[in-house]
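Sequence and predicted structure, then a few things I'm wondering about:
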Amino acid sequence: MANLIVLGAQWGDEGKGKIVDLFSESFDLVVRYQGGHNAGHTVYIGEKKFVLKLIPSGILRPGVKAVIGNGVVIDPAALMDEIGQLESAGIDVRSQLLISNRAHVIFPFHRMVEKVGEAREDRVAIGTTSRGIGPCYEDKIGRRGIRMADLVSPQGFEQMYRMLCEDKMTLATAFRVSEVIDFNKILEQYRQFTEKLRPMVCDSASYVNRAILDGKKVMFEGAQGTMLDIDHGTYPFVTSSNASAGGACTGAGVPPTRIDGIIGVSKAYITRVGAGPFPSEIHGEQGDQIRKAGNEFGSVTGRPRRCGWFDVPLLRYTATINGFDSMIITKLDVLDDLTEIPVCVGYEIDGKAITDMPATNEEVSKIVPVYETLPGWKSPTKGITDLNQIPKAAMDYLKFLEKQTGVEVGCVSNGPERNETIIVPGSKLAALLA
């Protein structure tokens, strides 16, 4: 059994929550390394549905330690709400959850800052969830942020908090924000959060590294997807953290030499939430059909996701950035009713084929996708647990994706339940999980 990174190979919402939950049975620790409570992982266990926004999916496995790493930004109110929901479902959160003392803290005024930025007339709206994620990361990079270690410090927190409030009050005045913010009320509220969270706050990097040296098995869980990575995604329509594999090392505090395998999760098609270029997007009735069949609505926001055909050049790009050892294809069953399935196999701009992912939004928006159409299988795949029972046309589709992307398909998910998953015998993934 190896230490693995499991992350999104597209624009997020690929079904990572189910995969991490499924695999976590074989791991001792599951570590979330970036993002905030804008990224929801949905896990179905029987008739129970769990939407996890900050806490790693491993929390649903008794005895597995769930770690929120230093690269995550934490809204204590959202975290306390999530803890409460899990505890009401019988999950022993406080014995399993660890929170990095170096993770940065989101305050209500971060949401105000984000709303102001998105509403400016001279700015292209990114389509954020307005949960304060980006402004919190801004404070982190600006070296004025407040970390969990500061929050739980009886001496230093109030002084740091009031200094940060002064910055936000200045900003609110400059932008003529009419919203009234009661900074003293927020201070008292966060003091109450502190008393409940303090026992779970620790030096998580030291904890994880000691666990690895002791022979424990660790899975690192990414949020969002590679195409939303702040450096390598479709900038500026990206998130505010490194959602690619490199973010696991900085966001969890572990050296690259501790990582044994990198697994990319991809839908059998592709989706995107919010604004930004989307070369293989499907418009009209067929896009609505896939959205309905795949229940493509945000687990946190409820926003409808934009749907498109599988994008081979995009997957090749994210495989290059991350170094995927294996690929997991989810939601194969969503395509069951289609007679034909187009696959984007190339990009053209102004009639010329391009091989590299363009850096600018303007260039990506000009991409004309080149399609190859494969026959559908017109047969249900949902719930099949034996690879030999998958329809031949569906297997041909998977083999086509494997050949075109250069990454093996090591696992197929054909439903939301844990048991609706097939690990391909003899794959690299099967070896990494052995």
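In hand now; what should we look at?

switch to C-alpha atoms for all contacts and neighbour counts from now on
Fine.

What about the closest residue to residue 57 other than its chain neighbours, how many residues nearby?
In space, and not counting its chain neighbours, residue 57 is closest to residue 21: 5.2 Å by CA to CA, 6 or more residues apart in numbering. By the measure other CA atoms under 10 Å, the count of residues near residue 21 is 23.

So which residues make contact with the helix or strand hosting residue 21?
In the assignment (DSSP states H and E), residue 21 maps to helix 16-23. Contact partners of helix 16-23, identified using CA atoms under 8 Å, 6 or more residues apart in numbering, comprise 6-8, 41-44, 57-58, 60-61, 219, 221, 265, 416-418.

Then stretch 75-93?
By CA under 8 Å, 6+ apart, the list of residues contacting stretch 75-93 reads 36-37, 52-55, 59-60, 62, 105-107, 190, 193.

Report how many residues lie close to residue 363.
For residue 363, the neighbour count with other CA under 10 Å is 12.

hang on, I meant residue 61
19.

coming back round to it: switch the contacts of stretch 75-93 over to CSV; also include secondary structure and neighbour count.
Shown next, in CSV, are these (DSSP: H, G, I helix; E, B strand; the rest coil; neighbours: other CA atoms under 10 Å):
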residue, secondary structure, neighbour count
36, coil, 32
37, coil, 23
52, strand, 24
53, coil, 21
54, coil, 26
55, coil, 27
59, helix, 24
60, helix, 25
62, coil, 13
105, strand, 25
106, coil, 26
107, coil, 24
190, helix, 17
193, helix, 17
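
any chance of the residues you listed in CSV, plus distance to residue 125?
Below are the contacts of stretch 75-93 laid out as CSV (distance: CA to CA, whole Å):
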residue, distance to residue 125
36, 19
37, 20
52, 26
53, 23
54, 25
55, 28
59, 35
60, 36
62, 42
105, 24
106, 21
107, 22
190, 30
193, 32
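
Next one for the comparison:
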Amino acid sequence: MPASLVVGTQWGDEGKAKVIDFLSKDTDIIVRYQGGANAGHTVVVHGKKYVFHLVPSGVIYDQTICVIGNGVVLDPLFFIEECDRLQKEGFPVFDKLLLSDACHLLFPYHSQIDSARETTLSQEHKIGTTKKGIGICYADKMMRTGLRVGDLLDTSYQTRLKHLVDEKNRELDKLYGMPPVSYNDINEGLKFFLSKVKKNIINTAYYLDTELKKENEFFWKEPKVPV
């Protein structure tokens, strides 16, 4: 089946979203396969502006299924907020969206540590991060210490989450002198998140492999690729 890939090969903000929006109307499946909520783009439909961060903009087209892939780092409450906003604007997001069970979850301690690290760096060594915790969450993914969306389907995740929060709070306190994050708040947020998206969570790798063998048109959407 035909599949198209949109990649930015400069420093981000090259206008990828405009290209994707132009081509999406003829596409069956759009895949957001990495990145986080630090990326964003705007689409204008019939004179009205819509802003997207995590949800692929293809959700505005009736025939398009949107996939959040394994490589995305997902802020669960930010994601639900964006989905609910788009639902209120008339787009049936939860009916068209598939969420990878291997997608890593981004928590408040990621953004706290991101901000603290950036603040402590001298001016010449600052990264210029958006302080939303994207890089810190990816670091946890590489260290195999993060939580994934699929982990929430088994309540044993709460034990792992408590250990992670305790560990990150020690880092926040001892290294940066920052206040702790609340395990209870994070856990309640995850319960709410799961109540909204449980039916959307699947093995997207298997799903996409199956769909690639059919006569569908694909788009693979890359948020940012710096050179």
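Alright, I've got the coordinates. Since the model is a prediction, treat every value here as computed from it, not as a measurement.

Check the mean deviation of the next helix or strand after the helix holding residue 21 of structure 1 from structure 2.
Scanning forward in sequence from helix 16-23 of structure 1 by DSSP H and E, the next helix or strand is strand 29-32. The superposed strand 29-32 of structure 1 is, by mean CA distance after the TM-score superposition for structure 1, a mean 0.3 Å from where its aligned residues fall in structure 2.

Determine which residue lies closest to the centroid of structure 2.
Centroid-nearest residue in structure 2: residue 74, 3.4 Å away (criterion: CA atoms, centre = their mean).

what's the most distant pair in the contacts of stretch 75-93 of structure 1?
The largest separation in these, counting by CA to CA, is between 62 and 107 at 31.3 Å.

which of the residues in stretch 59-76 of structure 2 are buried?
By 16 or more other CA atoms under 10 Å, the buried positions in stretch 59-76 of structure 2 come out as 59-61, 64-76.

remind me, longest strand of structure 1?
strand 340-349 (DSSP state E).

and for it, what span of structure 2 is it aligned with?
Counting by TM-score structural alignment, strand 340-349 of structure 1 lines up with no residues of structure 2.

which helices and strands sit right next to that strand?
helix 312-322, strand 352-354, strand 368-375 (3 or more CA pairs under 8 Å, 6 or more residues apart in numbering; DSSP states H and E).

Surely residue 219 of structure 1 is within a strand?
Yes: the assignment for residue 219 of structure 1, made by DSSP: H, G, I helix; E, B strand; the rest coil, places it in a strand.

Tell me if I'm right that it and residue 26 touch.
No: if you go by CA atoms under 8 Å, residue 219 of structure 1 and residue 26 don't touch, sitting 9.4 Å apart.

Compare the two (neighbour count), which wins?
Regarding residue 219 of structure 1 and residue 26, a neighbour count based on other CA under 10 Å identifies residue 219 as having more, with 26 against 16.

could you list every residue that touches that one?
When contacts are taken as CA under 8 Å, 6+ apart, residue 219 of structure 1 is in contact with 3-6, 20, 24, 27, 29-31.

which one of those has the most neighbours?
residue 30 (30 neighbours).

hey, which of the helices and strands packed on strand 340-349 of structure 1 is tucked in deepest?
For these, average neighbour numbers computed from mean count of other CA atoms under 10 Å are highest in helix 312-322, which has a mean of 20.

quick one: the following helix or strand past that helix to helix 312-322, angle?
Per DSSP H and E, the first helix or strand lying C-terminal to helix 312-322 of structure 1 is strand 326-330. Angle, strand 326-330 of structure 1 to helix 312-322, by axes from the mean of the first three to the mean of the last three CA atoms, to 10 degrees: 130 degrees.

Now the top strand by length along structure 2 on structure 1. Mean distance?
If you go by DSSP E, structure 2 has its longest strand at strand 65-74. By mean CA distance after the TM-score superposition for structure 1, the fitted strand 65-74 of structure 2 averages 0.4 Å away from its aligned residues in structure 1.

That strand packs against which elements?
With contacts defined as 3+ CA pairs under 8 Å, 6+ apart, strand 65-74 of structure 2 has these neighbours: strand 29-35, strand 97-100, strand 104-105, helix 134-143, helix 204-212.

Not counting that strand itself, show me its contacts.
Contacts for strand 65-74 of structure 2 (CA under 8 Å, 6+ apart): 28-37, 54-56, 58-59, 96-106, 134, 137-138, 204-205.

returning to that earlier point: now the helix holding residue 21 of structure 1, how far from the chain's geometric center?
When distances are taken as CA atoms, centre = their mean, to the nearest Å, helix 16-23 of structure 1 is centred 12 Å away from the chain's centroid.

Next, the buried residues of stretch 82-97 of structure 2.
82-84, 86, 91-94, 96-97.

Stretch 404-411 of structure 1 maps to which residues in structure 2?
Under TM-score structural alignment, there's no match for stretch 404-411 of structure 1.

That stretch: end-to-end distance?
17 Å (CA to CA, to the nearest Å).
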